[in-house]
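Visitor: This is a predicted model, with the sequence first.
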Amino acid sequence: MGPFLEILIGGLMAGMLYALIALGFVLIFKASGVFNFAQGAMVLFAALAMARFSEWIGRYAGLQDKLLINVLAFAAAMVLMVVLAWAVQRLVLSRLVNQEGITLLMATLGITHFLDGFGQTLFGSAIYKIDVGMPKDPLFLLEQSIPGGVLVSQEDLIAALVAAALVGVLALFFQYTATGRALRAVADDHQAAQSIGIPLGRIWIIVWSVAGFVALVAGIIWGSKLGVQFSLSLVALKALPVVILGGLTSVPGAIIGGLLIGMGEKLSEAYIGPLLGGGIEIWFAYALALLCLLVRPQGLFGEKIIDRV
């Protein structure tokens, strides 16, 4: 029972991080109808900004307090992500209103390659470290009930709790605030939303800024675990199967899809992997997403599209 619980809890914690990144996809798609292929690049860019700003502030400002350095670096990185959101809206999206979906997708692909190159030019291409003080030592839980207890990583546990809290706050914001309702109205019909006075440009800046904030938090968490390197954007793209499984228009779907994929890939790697030679964790999420597309193309919680002719 102990090993099973360890694998299950590890999968749930990884799934919460997937859900956090997937939420960035869902927010932008709901507000603008754009499948933001650049979300992985945004995670990498934000993590690079956090790592390098921390290093530069500590070196040039002469500060020794690690907490203060991290707070200042986070604020600077967040400002940079808001500026990026403004630039995306003014230079790209404002010129592509009501264009075909494939046009918007290609635009986000262009943003992806720009961020990869610009991030490398601005921050360098080495492997950087983010240290936000999360404990690395493991915890042993349920020692009284299970012999040997259940081994849980404190770093993964804290990261999962932070991700869960952020996902919950954003879900409430999207559902119950005036700005959230405006975001949903823009998602339903750009022209109709504009006709009743909703400022499309401002809404898009807000939603891309929120997605940038989500990318920054996700980048800090993954950067702290794996180091900030250019393969981080590939890790972030693991959220693609999550949004396919949960549904591109569903915030709860992103959460549940992330948890299902996190648990599934860990359990399959542990119990089926030895029979097939391992490596299941690499492709499990994509195979599950493909199966979902064959059975329910809109995802488990996505809105079914009905075309009237």
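Guide: Everything's here; your move.

Visitor: Only C-alpha atoms from now on, for both contacts and neighbour counts.
Guide: Noted.

Visitor: So which bits of stretch 100-112 are buried?
Guide: Buried positions in stretch 100-112, judged by neighbour count with 16 or more other C-alpha atoms under 10 Å: 104-105, 107-109, 111-112.

Visitor: would you turn the residues you listed into JSON lines with secondary structure and distance to Ile244?
Guide: Output for the buried residues of stretch 100-112, formatted as JSON lines (DSSP: H, G, I helix; E, B strand; the rest coil; distance: C-alpha to C-alpha, whole Å):
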{"residue": "Leu104", "secondary structure": "helix", "distance to Ile244": "18"}
{"residue": "Leu105", "secondary structure": "helix", "distance to Ile244": "16"}
{"residue": "Ala107", "secondary structure": "helix", "distance to Ile244": "20"}
{"residue": "Thr108", "secondary structure": "helix", "distance to Ile244": "18"}
{"residue": "Leu109", "secondary structure": "helix", "distance to Ile244": "18"}
{"residue": "Ile111", "secondary structure": "helix", "distance to Ile244": "21"}
{"residue": "Thr112", "secondary structure": "helix", "distance to Ile244": "20"}
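
Visitor: Take this one as well and set it beside the first:
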Amino acid sequence: MQFFFEVLIGGLLSGVMYSLVAIGFVLIYKASGVFNFAQGAMVLFAALTFVSILAKGVPFWLALLLTLAVMVMLGLAIERVVLRKLVNQPPISLFMATIGLSFFLEGFGQALWGTEVHGLDLGITDEPVGWLLDDYNLSISKFDLFAAGTAGVLVTALALFFNRTRIGRALRAVADDHQAALSIGIPLQHVWAIVWSVAGLVALVAGLLWGSRLGVQFALTLVVLKALPVLILGGFESIPGAIVGGLIVGAGEKLAEVYIGPFIGGGIENWFPYVLALAFLLVRPEGLFGERHIERV
């Protein structure tokens, strides 16, 4: 039972980091109905920018602020140059535009900062937290706790921001009906600009956490693929859904790898979340927190 809880807690902590990536998708989708396939490239671009500034001898906190400024400007530029030009276009056109944007950001970031793998040390060692769990004989990584705590604080702050503030209410109005929001004086383009800026912030935090774990490299863009099952389980328009979906995916893949993997040769952790999401689509395609859409024809 002790080993089961170690695996479960480790999976839940990883799931919080998946939720962080998924929230970047949720914010953009709620505000504009666009599935931002470039979110992974934004994560890579943020991590590359940070380590490159840090390598020039800039202090950690100043490098963090400079990278945040870069990501906010990037989000604003994407909204103005890409999204604003494609208003009222078919959703597939917007989706294809974000795919093109993804390849552009990957290439542009590597052209600026290089293609080699960069190490990223946040000062948090990946070792067991003894003082906290010795009494229970559990071994939990200090880095996992730090990453999950950081992601949890950001997720909570975003949830409060979009649920308790005037901007958050405007976002919900825009998400429900663009035309109705415009008719009552909500500046649609301003809301989109704010949301894309926040998506840049989320990409920065995700890039630092995942870059510290995996190294700052092209593979960071693939992390967003794990966000797809999270979105399917939680719903594409729900921040709480992204959190719950991330916890389910994180815990599910770890437990499946340990308890099912040995019977089928291992490697199940890489594809189990997608099988789980596929099975979930057959039962509740709109997700746990998504709204049912009934179309009459």
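Guide: Nice, thanks for sending it over. What you are looking at is a predicted structure, and each value in this text was computed from that prediction instead of being measured.

Visitor: coming back round to it: what's the most distant pair in the buried residues of stretch 100-112 of the first structure?
Guide: Largest separation among these by C-alpha to C-alpha: Leu104 and Thr112, giving 12.5 Å.

Visitor: one step back: considering the buried residues of stretch 100-112 of the first structure, which is situated nearest to Ala187 of the first structure?
Guide: Comparing these against Ala187 of the first structure with C-alpha to C-alpha places Leu104 closest, at 14.1 Å.

Visitor: what's the average distance of the lengthiest helix in the second structure to the first structure?
Guide: Criterion DSSP state H: the longest helix present in the second structure is helix 2-32. Compared with the first structure after the fit, helix 2-32 of the second structure shows a mean deviation of 0.6 Å (mean C-alpha distance after the TM-score superposition for the first structure).

Visitor: just checking, what packs against that helix?
Guide: When contacts are defined as 3 or more C-alpha pairs under 8 Å, 6 or more residues apart in numbering; DSSP states H and E, helix 2-32 of the second structure sits against helix 142-164, helix 166-176, helix 188-214, helix 227-234, helix 239-259.

Visitor: Name the residues of it that come out as buried.
Guide: Neighbour-count burial for helix 2-32 of the second structure, counted by 16+ other C-alpha under 10 Å, picks out 6-32.

Visitor: Setting the sequence-adjacent residues aside, check what's closest to the aligned partner of Leu182 of the second structure in the first structure.
Guide: Under the alignment (TM-score structural alignment), Leu182 of the second structure maps onto Gln194 of the first structure. Nearest-residue entry for Gln194 of the first structure: Leu200, 6.4 Å, with adjacent residues in sequence omitted and distances by C-alpha to C-alpha, 6 or more residues apart in numbering.

Visitor: Same check on Pro3 of the first structure?
Guide: That would be Val150: by C-alpha to C-alpha, 6+ apart, it lies 7.2 Å from Pro3 of the first structure.

Visitor: Just the helices from the stretch 1-150 of the first structure, written as ranges.
Guide: For the stretch 1-150 of the first structure, the helices defined by DSSP state H, counting those that start in this stretch cover 2-32, 39-60, 66-91, 101-123.

Visitor: mean offset of the last one relative to the second structure (after superposition)
Guide: When the second structure is overlaid, helix 101-123 of the first structure sits 0.8 Å from its aligned residues on average, using mean C-alpha distance after the TM-score superposition for the first structure.

Visitor: Please work out which residues of the second structure line up with that helix.
Guide: Helix 101-123 of the first structure lines up with residues 91-113 of the second structure when matched by TM-score structural alignment.
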